[in-house]
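[1] The sequence isn't on hand, but the structure is:
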């Protein structure tokens, strides 16, 4: 995605918008093939965790949603395989039950998604795409590209959960810059109003809308996400055994789930090891900690005498430019993410060292607010003032409430099309198979 787009699509123009859509769809499909191609059929149909679908379900679900939104809802076409709709309705069958369904076998699923994509590309060449509201700025296509990339991240989570030899390979992240060791541990974000959310980003999803003013008191925020090394200090100090640092529900979950360290960590003598996509290796102290629950993040923050930032604080630190007074699309400006800005798109199979990507720094001075790890914030997942569910209420509205906590910023597993300064993710506070980390904050004045 190389062209900023607005609600009219005018920044790219008709031809540029079509090219942008085609590139976004192609990039998502290339990634889907890369996540399903190296896996043998038994691994595609096996459920590697009750928390996750079989990979073959995600594959066919991607095609089914593309057909539903682009060919049927946007293009007015007749259903290709109406009998499979209930199988791939994410609300009809919980993940734990999906292996029992008569799912399309891998080869048939591949043929189906290929045929759907062929028809979509034919439709994309037409001068008009159908429903005017869905097609404005290419929204429906952008929604489908984001949906596929979100499921690609889900499939990458499944790859992390699977056992056996590695099948995915990526180079390690680049070395951190020379100034990393001299970075201040925290930055100050001045108080005052800023614009949160968006009303002008054509592919923004409903929970990111509308733009609205929020007044945030000044606060201090960690310059980088909390690292493995810092988290080891919490472990060494008995943080998991001391209920003083845990909220009541957090402590109850810690006991029930027998949490003793981040997911995939194990102890060998004096050394912490982790399993990462089939490779067992020493835990790198400089990397942001990943695979922790909200409750673990909350407990660490309390142990440090700090707290998790609110969602509004996080977004102000990431987007607000005090010089111009406006909110940027990304911490570094309005330019779409490039490798020099952030660790995104599965370019690496791990977070980059804390302090990396100085060119992605926010005006606040905070780094890595986009990419590397999703960051838990203290806020419940709630609608913005003036929220309207669109184009379907099941994307966001049915999840609003205190059961879900918000995560911001994306991770190394997120594609740029599904990650921007306004993008909102959410999950149960007990979840940690996701690529979740955090940074801490504190009240105060400069």
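    That came in fine, so what should we check first? Values in this document were obtained by computation on a predicted structure and should not be read as measured data.
[2] When you work out contacts or count neighbours from here on, use the C-alpha atoms and nothing else.
    Fine.
[3] which residues does the closest residue to residue 355 other than its chain neighbours contact?
    Nearest residue to residue 355, sequence neighbours excluded (C-alpha to C-alpha, 6 or more residues apart in numbering): residue 180, at 5.1 Å. Counting by C-alpha atoms under 8 Å, 6 or more residues apart in numbering, residue 180 touches 354, 355, 356.
[4] The first one touches residue 284, doesn't it?
    This points to residue 354. No: here residue 354 lies out of contact with residue 284, judged by C-alpha atoms under 8 Å, at a distance of 10.8 Å.
[5] Looking at these two, which is more packed in?
    Neighbours around residue 354 and residue 284, counted as other C-alpha atoms under 10 Å, are more numerous at residue 354. The numbers are 24 against 15.
[6] Identify the residues contacting that one.
    Contacts of residue 354 (C-alpha under 8 Å, 6+ apart): 176, 180, 224, 225, 226, 227, 286, 287, 288, 368.
[7] And here is the other one:
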């Protein structure tokens, strides 16, 4: 279903409200500080989302004069590594807020005047949807920066709903073909296209992500000290980085504590484990006698409907996510315990495929057969073939606008600052 202009405007404003929440929560000193060399200062992200909006909506779609062409190079993510951005002559917080407000006024005027059928870039509101998703992606990045910052807590949210201990074990995904990717979702990005048929053998998949309790068992069994469970690259990284537990875990006697957004508390056993890298996920899976799913296996478990044989937009159907379906959009500041969203399960009984934690897959980052760049190579294509693994499903920090059954994320296999977890699969005996 193609969004109308009122829906598009509302999505733009909803994204901006989240950006404001994340940046207004701290003072100017916090905004300009770099909280980790892996992350930009929050003030860079703030102005960057405005600069992308200016480039695509004001200048390209609208054909308007530039607002601040002089700052384009400062907010080009390909020209400056994150670790180098604090040294740039960035807009200060007040200037950044004025700039993004000015750009937004112009973008909304463009939206009011443009025809959404006049060229491919705006068909179905695509360019506007691309900017909504871009801002929401940076909001999730800023949320990860908040997790890395030191100091008193500044973010609050209600706790997620309780889980259901009956949700455990594996689900059988029958063998056969299914349609992967999409040709019809109006806001799907180029790497989600085109739709294509993939034929898979039957497999078993965990009905829920691996939990803190499950992962702690791996640690207690000496999983970090036994190279049998690790790939050569993974073991080398484990040794070099000194990994002994997920990021933000701290030993406390015979138990583990977890620091989340400035608050320290005991681990919640049935909460999906988060802040593990690909190598840690892969080692756990081998220790458990399983493996990580391929991207195609993950998507079939998430989208394939055995009754109709078609692929849904989400595990529960084609309707957009509601609060009963998935933990998305920073509504809670933690993954929900396993079984918290029965309404969001797939037809074959697989839970929490959308939201909670990004799930590592074993697939390298590449384009689908027939991939075509649209509208620019720097979103997807320039990363193909690099040292990246695909993640699926979104996290509690991912917005619904930037998450669906076809949405694809990717990152280096050593990254742990992202809200990443995993689940396992195994072949039938």
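    Received the coordinates, thanks. In this text the structure is predicted, and so the values were computed from the model without any measurement.
[8] Residue 31 of structure 2 maps to what in structure 1?
    Aligning on TM-score structural alignment places residue 31 of structure 2 opposite residue 44 in structure 1.
[9] where does that match sit relative to residue 167 of structure 1, distance-wise?
    When distance is defined by C-alpha to C-alpha, to the nearest Å, residue 44 of structure 1 is 13 Å away from residue 167 of structure 1.
[10] who's more crowded, the two?
    A count of neighbours by other C-alpha under 10 Å puts residue 44 above the other of residue 44 of structure 1 and residue 167, at 22 against 14.
[11] Surely the more buried one forms part of a strand?
    No: following the definition DSSP: H, G, I helix; E, B strand; the rest coil, residue 44 of structure 1 is helix and is not counted among the residues of a strand.
[12] I figured it hits residue 106, correct?
    Yes: proximity of residue 44 of structure 1 to residue 106 meets the contact threshold set by C-alpha under 8 Å, at 7.3 Å.
[13] Common neighbours of those two, please.
    Both residue 44 of structure 1 and residue 106 are in contact with residue 56, where contact means C-alpha under 8 Å, 6+ apart.
[14] Find the nearest non-adjacent residue to residue 9 of structure 2, please.
    Once its chain neighbours are removed from consideration, residue 9 of structure 2 has its nearest residue in residue 108; the separation is 7.1 Å (C-alpha to C-alpha, 6+ apart).
[15] so how many other residues sit close to the corresponding residue of structure 1 for the one you found?
    Applying TM-score structural alignment, one finds that residue 108 of structure 2 aligns to residue 121 in structure 1. By other C-alpha under 10 Å, 14 other residues sit near residue 121 of structure 1.
[16] Mind telling me what element residue 121 of structure 1 is part of?
    Counting by DSSP states H and E, the element that carries residue 121 of structure 1 is helix 106-124.
[17] which other residues reach that helix?
    Contacts of helix 106-124 of structure 1 from elsewhere in the structure, counted by C-alpha under 8 Å, 6+ apart, are 18, 22, 41, 44-45, 56, 59-60, 62-64, 66-67, 70-71, 75, 129.
[18] The next helix or strand after it maps to which residues in structure 2?
    In the C-terminal direction, the helix or strand that comes right after helix 106-124 of structure 1 (DSSP H and E) is helix 132-135. Equivalent residues of helix 132-135 of structure 1 are located at 119-122 in structure 2, counting by TM-score structural alignment.
[19] in the matching stretch, what's buried?
    121, 122 (16 or more other C-alpha atoms under 10 Å).
[20] Ok, stretch 272-291 of structure 1 next?
    By neighbour count with 16+ other C-alpha under 10 Å, stretch 272-291 of structure 1 contains the buried residues 272-278, 283, 285-291.
[21] now, which of the residues you listed lie within strands?
    Filtering the buried residues of stretch 272-291 of structure 1 for membership in strands, criterion DSSP state E, returns 272, 273, 274, 275, 276.
[22] For the residues you listed, give me a markdown table that also has distance to residue 81 of structure 1.
    Compiled in a markdown table, these are given as follows (distance: C-alpha to C-alpha, whole Å):
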| residue | distance to residue 81 of structure 1 |
| --- | --- |
| 272 | 50 |
| 273 | 47 |
| 274 | 43 |
| 275 | 40 |
| 276 | 38 |
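[23] Out of the contacts of helix 106-124 of structure 1, which sit inside helices?
    By the criterion of DSSP state H, membership of these in helices covers 18, 22, 41, 44, 45, 56, 59, 60, 62, 63, 64, 66.
[24] Of those, which qualify as buried by neighbour count?
    Those of these that meet the buried threshold are 18, 22, 44, 45, 56, 59, 60, 62, 63, 64, 66, by 16+ other C-alpha under 10 Å.
[25] Could you dump those into a markdown table with distance to residue 219 of structure 1 added?
    Formatted as a markdown table, those follow (distance: C-alpha to C-alpha, whole Å):
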| residue | distance to residue 219 of structure 1 |
| --- | --- |
| 18 | 43 |
| 22 | 42 |
| 44 | 47 |
| 45 | 48 |
| 56 | 46 |
| 59 | 44 |
| 60 | 46 |
| 62 | 41 |
| 63 | 45 |
| 64 | 45 |
| 66 | 43 |
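[26] Widest-spaced pair of those?
    When these are compared pair by pair using C-alpha to C-alpha, the farthest-apart members prove to be 18 and 45, with a separation of 34.9 Å.
[27] As a check, name the ranges of all strands in the stretch 51-200 of structure 2.
    When secondary structure is read from DSSP state E, counting those that start in this stretch, the stretch 51-200 of structure 2 shows strands at 170-173, 176-180, 196-200.
[28] between those strands, which gets nearest to residue 392 of structure 2?
    Shortest distance between residue 392 of structure 2 and the strands of the stretch 51-200 of structure 2, using C-alpha to C-alpha, is found for strand 176-180: 13.1 Å.
[29] Please name every helix or strand in contact with the closest one.
    Counting contacts by 3 or more C-alpha pairs under 8 Å, 6 or more residues apart in numbering; DSSP states H and E, strand 176-180 of structure 2 is packed against strand 196-200, helix 295-303.
[30] That one vs helix 295-303, what angle?
    With axes from the mean of the first three to the mean of the last three C-alpha atoms, to 10 degrees as the criterion, the two stretches strand 176-180 of structure 2 and helix 295-303 enclose an angle of 90 degrees.
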